[in-house]
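In: Below are the sequence and a predicted model for it; my questions follow.
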Amino acid sequence: MSLDVLLILLGVFLLLTLAIYCFSLNRKVSNFQQHAIGHKQFSTATIVATISATHCAGTMLKRSIVDGSMGIFYIAYRISIALFPLLLLSWLSGHMYRFMHNLSMPETMATLSRSYGRLITALFEVFHAIIIVSLQIQVISNTVSPLITSASPLVITTLITVIILVYAMSGGARAIALTDIWHCIVLSTLLIVLTWLVLKKTGNPIIEIIHFLESKRQFELHNLMYYDDNNKIRSILQYLSFPLAAISPYLVHNVYICSSPNQARKAFLYAGIFCTMITICMLIVGLFIFSWFPHIKSECIWDHFLSHASTPLKGMVCFIILSCAMSTVDSRLHIVSIIIGYDILRSIPFLRRFVHSYQLLVTRTALFAVTLLTLTLAFNYSTITLVRIMTSYARFYVPTIIAPFILVVLGLRTTYPVTLIGMSTGLLSVFAWHKWIFPIIHTDSSHFPCMLMNGLAIIMAHYLLTKYRKNKQSNKPLT
């Protein structure tokens, strides 16, 4: 297999993606609701594929291979990220009977905190999605550039992004769901073949590989809860943050495309199992590569593997990464365009009537504009810069948004000043953590404790306000 053959296979892969998009046009999008959430007639398997393809980002294979060689703590870390957020959303979606008619997570937040919470949640997701999509475009470029040298990586990356833009703009949720099924098929099939071929490349039976790993200190069971400096609190906080960081509009949106909360609950449960299997398979590939190159440092093992891999192996790696990255990009672009057109622009008084009349056009225009912005960021800013921005975002998102969202799903109804008190408490807790707690335990994993402070502040303020109102009514003189 030559490099030109890889270019041909890439063309076939993209043409099949477009063919699946054309198949989705048998049910045309005639209004904004159909564009946003489809016709709410998706099968559970289709929704599972959409959730899984969105949840498995383009960097997942590389990170799993690197983390697989670093020890049991990092293996548990990868599995936890894949499984726990989807299990938590499976539980929450079973309580979302009142919100199945919503089109976005910010709209659900408006139930608790009116336009303020809706706008705050929307702005958080727009900011995060732009950075994530920019990083995924960089992943696509960095994947094709070393493997397909007969064509310009810039041209190929732009072409892939344009294809995503075309079917996301005109096909909406239905086109994205069907292409995600195709990407999941490619991902899972090639990953199984890749695992088998890497095992054959090692030249060792599985039993010998297991004995080899047992002899390594980082794979001893006691390292499961301890980090580099044996700080158990640090490890516990990191594990507690896993289920929370991924609860954002891009995953919650899959609840709204379901026909019922029961279907959503099953879809997230099955997606959690499927994503865990995919992650374990990638980790096994990493362990096989580690046994193949036992003297290579973990941070260098990915590049070392690619430099010694055959062209067929490189091709499989390329299409696995492209499948994950494209699925993440199309879903995030779709959801961020809905949030801009439906939650942000409609909240502006002098634009409300125009946006309502041309909702579908406004959403598609927002999708086009965000795509151009992400391309510009991807080709003009380094990965390190974008990752730093994303890390700063993650530090504030969970403590500010997640507690009110969980409370509203579980049935809390309160006033928006109470919600703003909770959000402000969560935000201030992050600064307090960084100033006083970080110097003691040396970790920024403040998601869970700061989110807890947010939730407790909302509950206490709601209780005190309710008690005050009851006392005021009981003390009112009878007329």
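Out: Nice, I can see it.
In: only C-alpha atoms for contact and neighbour calcs from this point on.
Out: OK.
In: in the host helix or strand of residue 53, what counts as buried?
Out: Per DSSP states H and E, residue 53 falls inside helix 44-55. For helix 44-55, a neighbour-count test (16 or more other CA atoms under 10 Å) marks 44, 46-55 as buried.
In: In a markdown table: those, plus distance to residue 349.
Out: Shown next, in a markdown table, are the buried residues of helix 44-55 (distance: CA to CA, whole Å):
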| residue | distance to residue 349 |
| --- | --- |
| 44 | 39 |
| 46 | 38 |
| 47 | 35 |
| 48 | 38 |
| 49 | 38 |
| 50 | 35 |
| 51 | 34 |
| 52 | 38 |
| 53 | 37 |
| 54 | 33 |
| 55 | 35 |
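In: Next, count neighbours for residue 424.
Out: Neighbourhood size, residue 424 [other CA atoms under 10 Å]: 16.
In: and the comparison structure, right after this:
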Amino acid sequence: MSFEAPLLIIVVFLLLTLLIGVFTIRRHTIFREYAIGNRQFSTATLVITLLASYYGGGILIRNVSIFPSNRFFWIIWQFFINGLIFLTISWLAGRMHKLTYHLSMPETIGRVYGKYPRMITALTGIFYLIVFLAIQINVISQAIRICIASDIHTITILTTIILCIYTMLGGIHAITFTDVWQFIIFFSIIPILTWMMFKNVGKPAAEIISFLQTQKKFELSMSNLFFPFNNKLLPILYYLSVIANIEPSVMQIVYMSSSPSQARKVFLYAAFFSCVIITCILLISLFVFIKMPDLPSVEIWNYVLASTPPYFKGLICVCLLAMAMSTADSKLHTSAIMISYDLLGNMRSIKRFCSDQILLARIAILLIAILAMLLALYKNFFAHLTSMLLSITCIYAVIVVAPFILAVLGFRSTTRTALMGMTTGLLTLFVWNKWISHMVGPTSGTFISIAANAVSMLTAHYIYGQRPRR
């Protein structure tokens, strides 16, 4: 029972995912339809697709596991930060009236600043998405390890093949429908798991509150909540760095929307449901902490599994698979679009050799999936994936965010202006990490570098009087 039932649940989930993906495949002759669809998706569908692609399996595993070692500041801001990201993008989306006909963020940058900034944006975005995809594949492997001790790599490879099939052949339509199915799965299981952990505590709410009041990390004074450090610069930079999470696969939802108005609503609604999801995840970890306050982080998931019925072990695994797969397929698709459309599409020799961009995108999906799977399953390399993702995220944000936001706000300039800004941003990030971070504390210089990028672009544009691209 402990082996066969969870394995059967996994197999049924994967088969249903494959069937849904295959039956929603459409024959695409136009690359735009393959990339972003016909822009007639309902608002509800786009909200679900956004949440499914944003919430990867790592969010559930990480936030439940690291709860005991976190101060209340970091715990409570997990609740707010994702909503702030969506609200920021909602504000930007409402101002993209002249840009929503594009297919990707690199195209928006390219239309405003030229070919080379577009290719640089695409390259950094591709590296970011590949590492993120490798982490999701590793989460798939961890989820399978929860249920079975053998054939982990076999089922991980099989799962990757399944998401490759419907992503390659079906494009954005197949991804959207499978994301809806996967969202229903994990959005149903997470609240049930939350309720089970609450029942397992076996204490009334008043006793729970009294217990938390005795814990130093849960002091609820305003100073501890918003400025828990002696150095007030740290939380301020942390709040401002939220803007650095404007990443390409999330922005694809804007380009899939029928209008800026719909895109704005999608991210507003997503901000609300994001709070619901992260609340459930934080409550799971909170209830585990209340029941076992001295439990080491590495033992938390073993305790969660031991506290649920045997059949639910398979459902937890399926929940993690659904979260990881719905994130992985969007990363695969977005990276393939950037390779075939923004990178190779700007190379004349490639265009002469292969004018079929859909074929190029499908080949790119296959190659990216293989590379990400090798990174995820190669033990010596995976240990560095998380630090790699943090580094690439900073580099991507420093290069892309400032030019993109300025473009959305109506700023128009030349290739040289954009390249000067990108270079300044990278140099600022290097200087911050090399000489400044140890003086102000362990915080990221991402926002400072983004600001330096923007200031450099504006200064270069107005001092040199460069004419914008037409």
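Out: Structure's in. What do you need? Remember, it's a predicted structure, so these values are computed and weren't measured experimentally.
In: if we take the buried residues of helix 44-55 of the first structure, which one ends up nearest to residue 278 of the first structure?
Out: residue 52 (9.4 Å; CA to CA).
In: That closest one is in contact with residue 275, isn't it?
Out: Yes: with contact defined as CA atoms under 8 Å, residue 52 of the first structure and residue 275 form a contacting pair (5.9 Å).
In: Now the common contact residues for those two.
Out: Overlap of the contact sets of residue 52 of the first structure and residue 275 (by CA atoms under 8 Å, 6 or more residues apart in numbering) is empty.
In: List the buried residues in the helix or strand in which residue 223 of the second structure is found.
Out: Element membership of residue 223 of the second structure, judged by DSSP H and E, is helix 222-226. Of the residues in helix 222-226 of the second structure, 225-226 count as buried by neighbour count, 16+ other CA under 10 Å.
In: Go ahead and flag the most central residue of the first structure.
Out: Nearest to the mean C-alpha position of the first structure, counting by CA atoms, centre = their mean, stands residue 55 at 4.6 Å.
In: Okay, helices next: where are they in the stretch 101-250 of the second structure?
Out: Secondary structure of the stretch 101-250 of the second structure (DSSP state H, counting those that start in this stretch): helices at 105-113, 115-147, 152-201, 205-213, 222-226, 233-240, 248-256.
In: Skip the chain neighbours and tell me the closest residue to the residue nearest to the centre of the first structure.
Out: For residue 55 of the first structure, ignoring the flanking residues on the chain, the nearest one in space by CA to CA, 6 or more residues apart in numbering is residue 328 at 7.2 Å.
In: Next one: the one you found relative to residue 49 of the first structure, how far apart?
Out: 12 Å (CA to CA, to the nearest Å).
In: And residue 57 of the first structure, by the same measure?
Out: Separation of residue 57 of the first structure from residue 49 of the first structure (CA to CA): 13 Å.
In: Next: residue 58 of the first structure.
Out: 16 Å.
In: try residue 259 of the first structure
Out: The value you get for residue 259 of the first structure to residue 49 of the first structure, if CA to CA is used, is 16 Å.
In: Check residue 135 of the first structure too.
Out: 22 Å.
In: on that earlier part again, the helix holding residue 53 of the first structure vs helix 153-202, what angle?
Out: If you take axes from the mean of the first three to the mean of the last three CA atoms, to 10 degrees, helix 44-55 of the first structure sits at 100 degrees to helix 153-202.
In: Helix 44-55 of the first structure against the second structure, how far on average?
Out: Its aligned residues in the second structure lie a mean 0.7 Å from helix 44-55 of the first structure after superposition (mean CA distance after the TM-score superposition for the first structure).
In: which helices and strands does that helix pack with?
Out: helix 153-202, helix 249-256, helix 261-292, helix 311-338 (3 or more CA pairs under 8 Å, 6 or more residues apart in numbering; DSSP states H and E).
In: Repeat the analysis, applying 6 Å as the threshold.
Out: With contacts taken as 3 or more CA pairs under 6 Å, 6 or more residues apart in numbering; DSSP states H and E, helix 44-55 of the first structure sits against helix 153-202, helix 261-292, helix 311-338.
In: To residue 380 of the first structure, which of the ones you listed lies closest?
Out: Of all those, helix 153-202 sits nearest to residue 380 of the first structure, with 12.2 Å by CA to CA.
In: now the angle from that closest one to helix 206-214?
Out: Following the same axes, to 10 degrees, one obtains 110 degrees for the angle between helix 153-202 of the first structure and helix 206-214.
In: Show me how far helix 153-202 of the first structure is from its chain's centre.
Out: Taking CA atoms, centre = their mean, to the nearest Å, the mean C-alpha location of helix 153-202 of the first structure is offset from the chain mean by 16 Å.
In: Same question for stretch 428-446 of the second structure.
Out: 24 Å.
In: neighbours of the nearest residue to residue 300 of the second structure once chain neighbours are set aside, just the number please.
Out: The shortest distance from residue 300 of the second structure to any non-neighbouring residue, by CA to CA, 6+ apart, is to residue 65 (5.9 Å). Using other CA under 10 Å, residue 65 of the second structure has 18 other residues around it.
In: what's the distance between residue 65 of the second structure and residue 175 of the second structure?
Out: According to CA to CA, residue 65 of the second structure stands 29 Å off from residue 175 of the second structure.
In: now residue 40 of the second structure
Out: Residue 40 of the second structure is 15 Å from residue 175 of the second structure, by CA to CA.
In: In terms of packing, which of these two has more residues around it?
Out: Taking neighbours as other CA under 10 Å, residue 40 of the second structure and residue 175 compare with residue 175 leading, 28 against 11.
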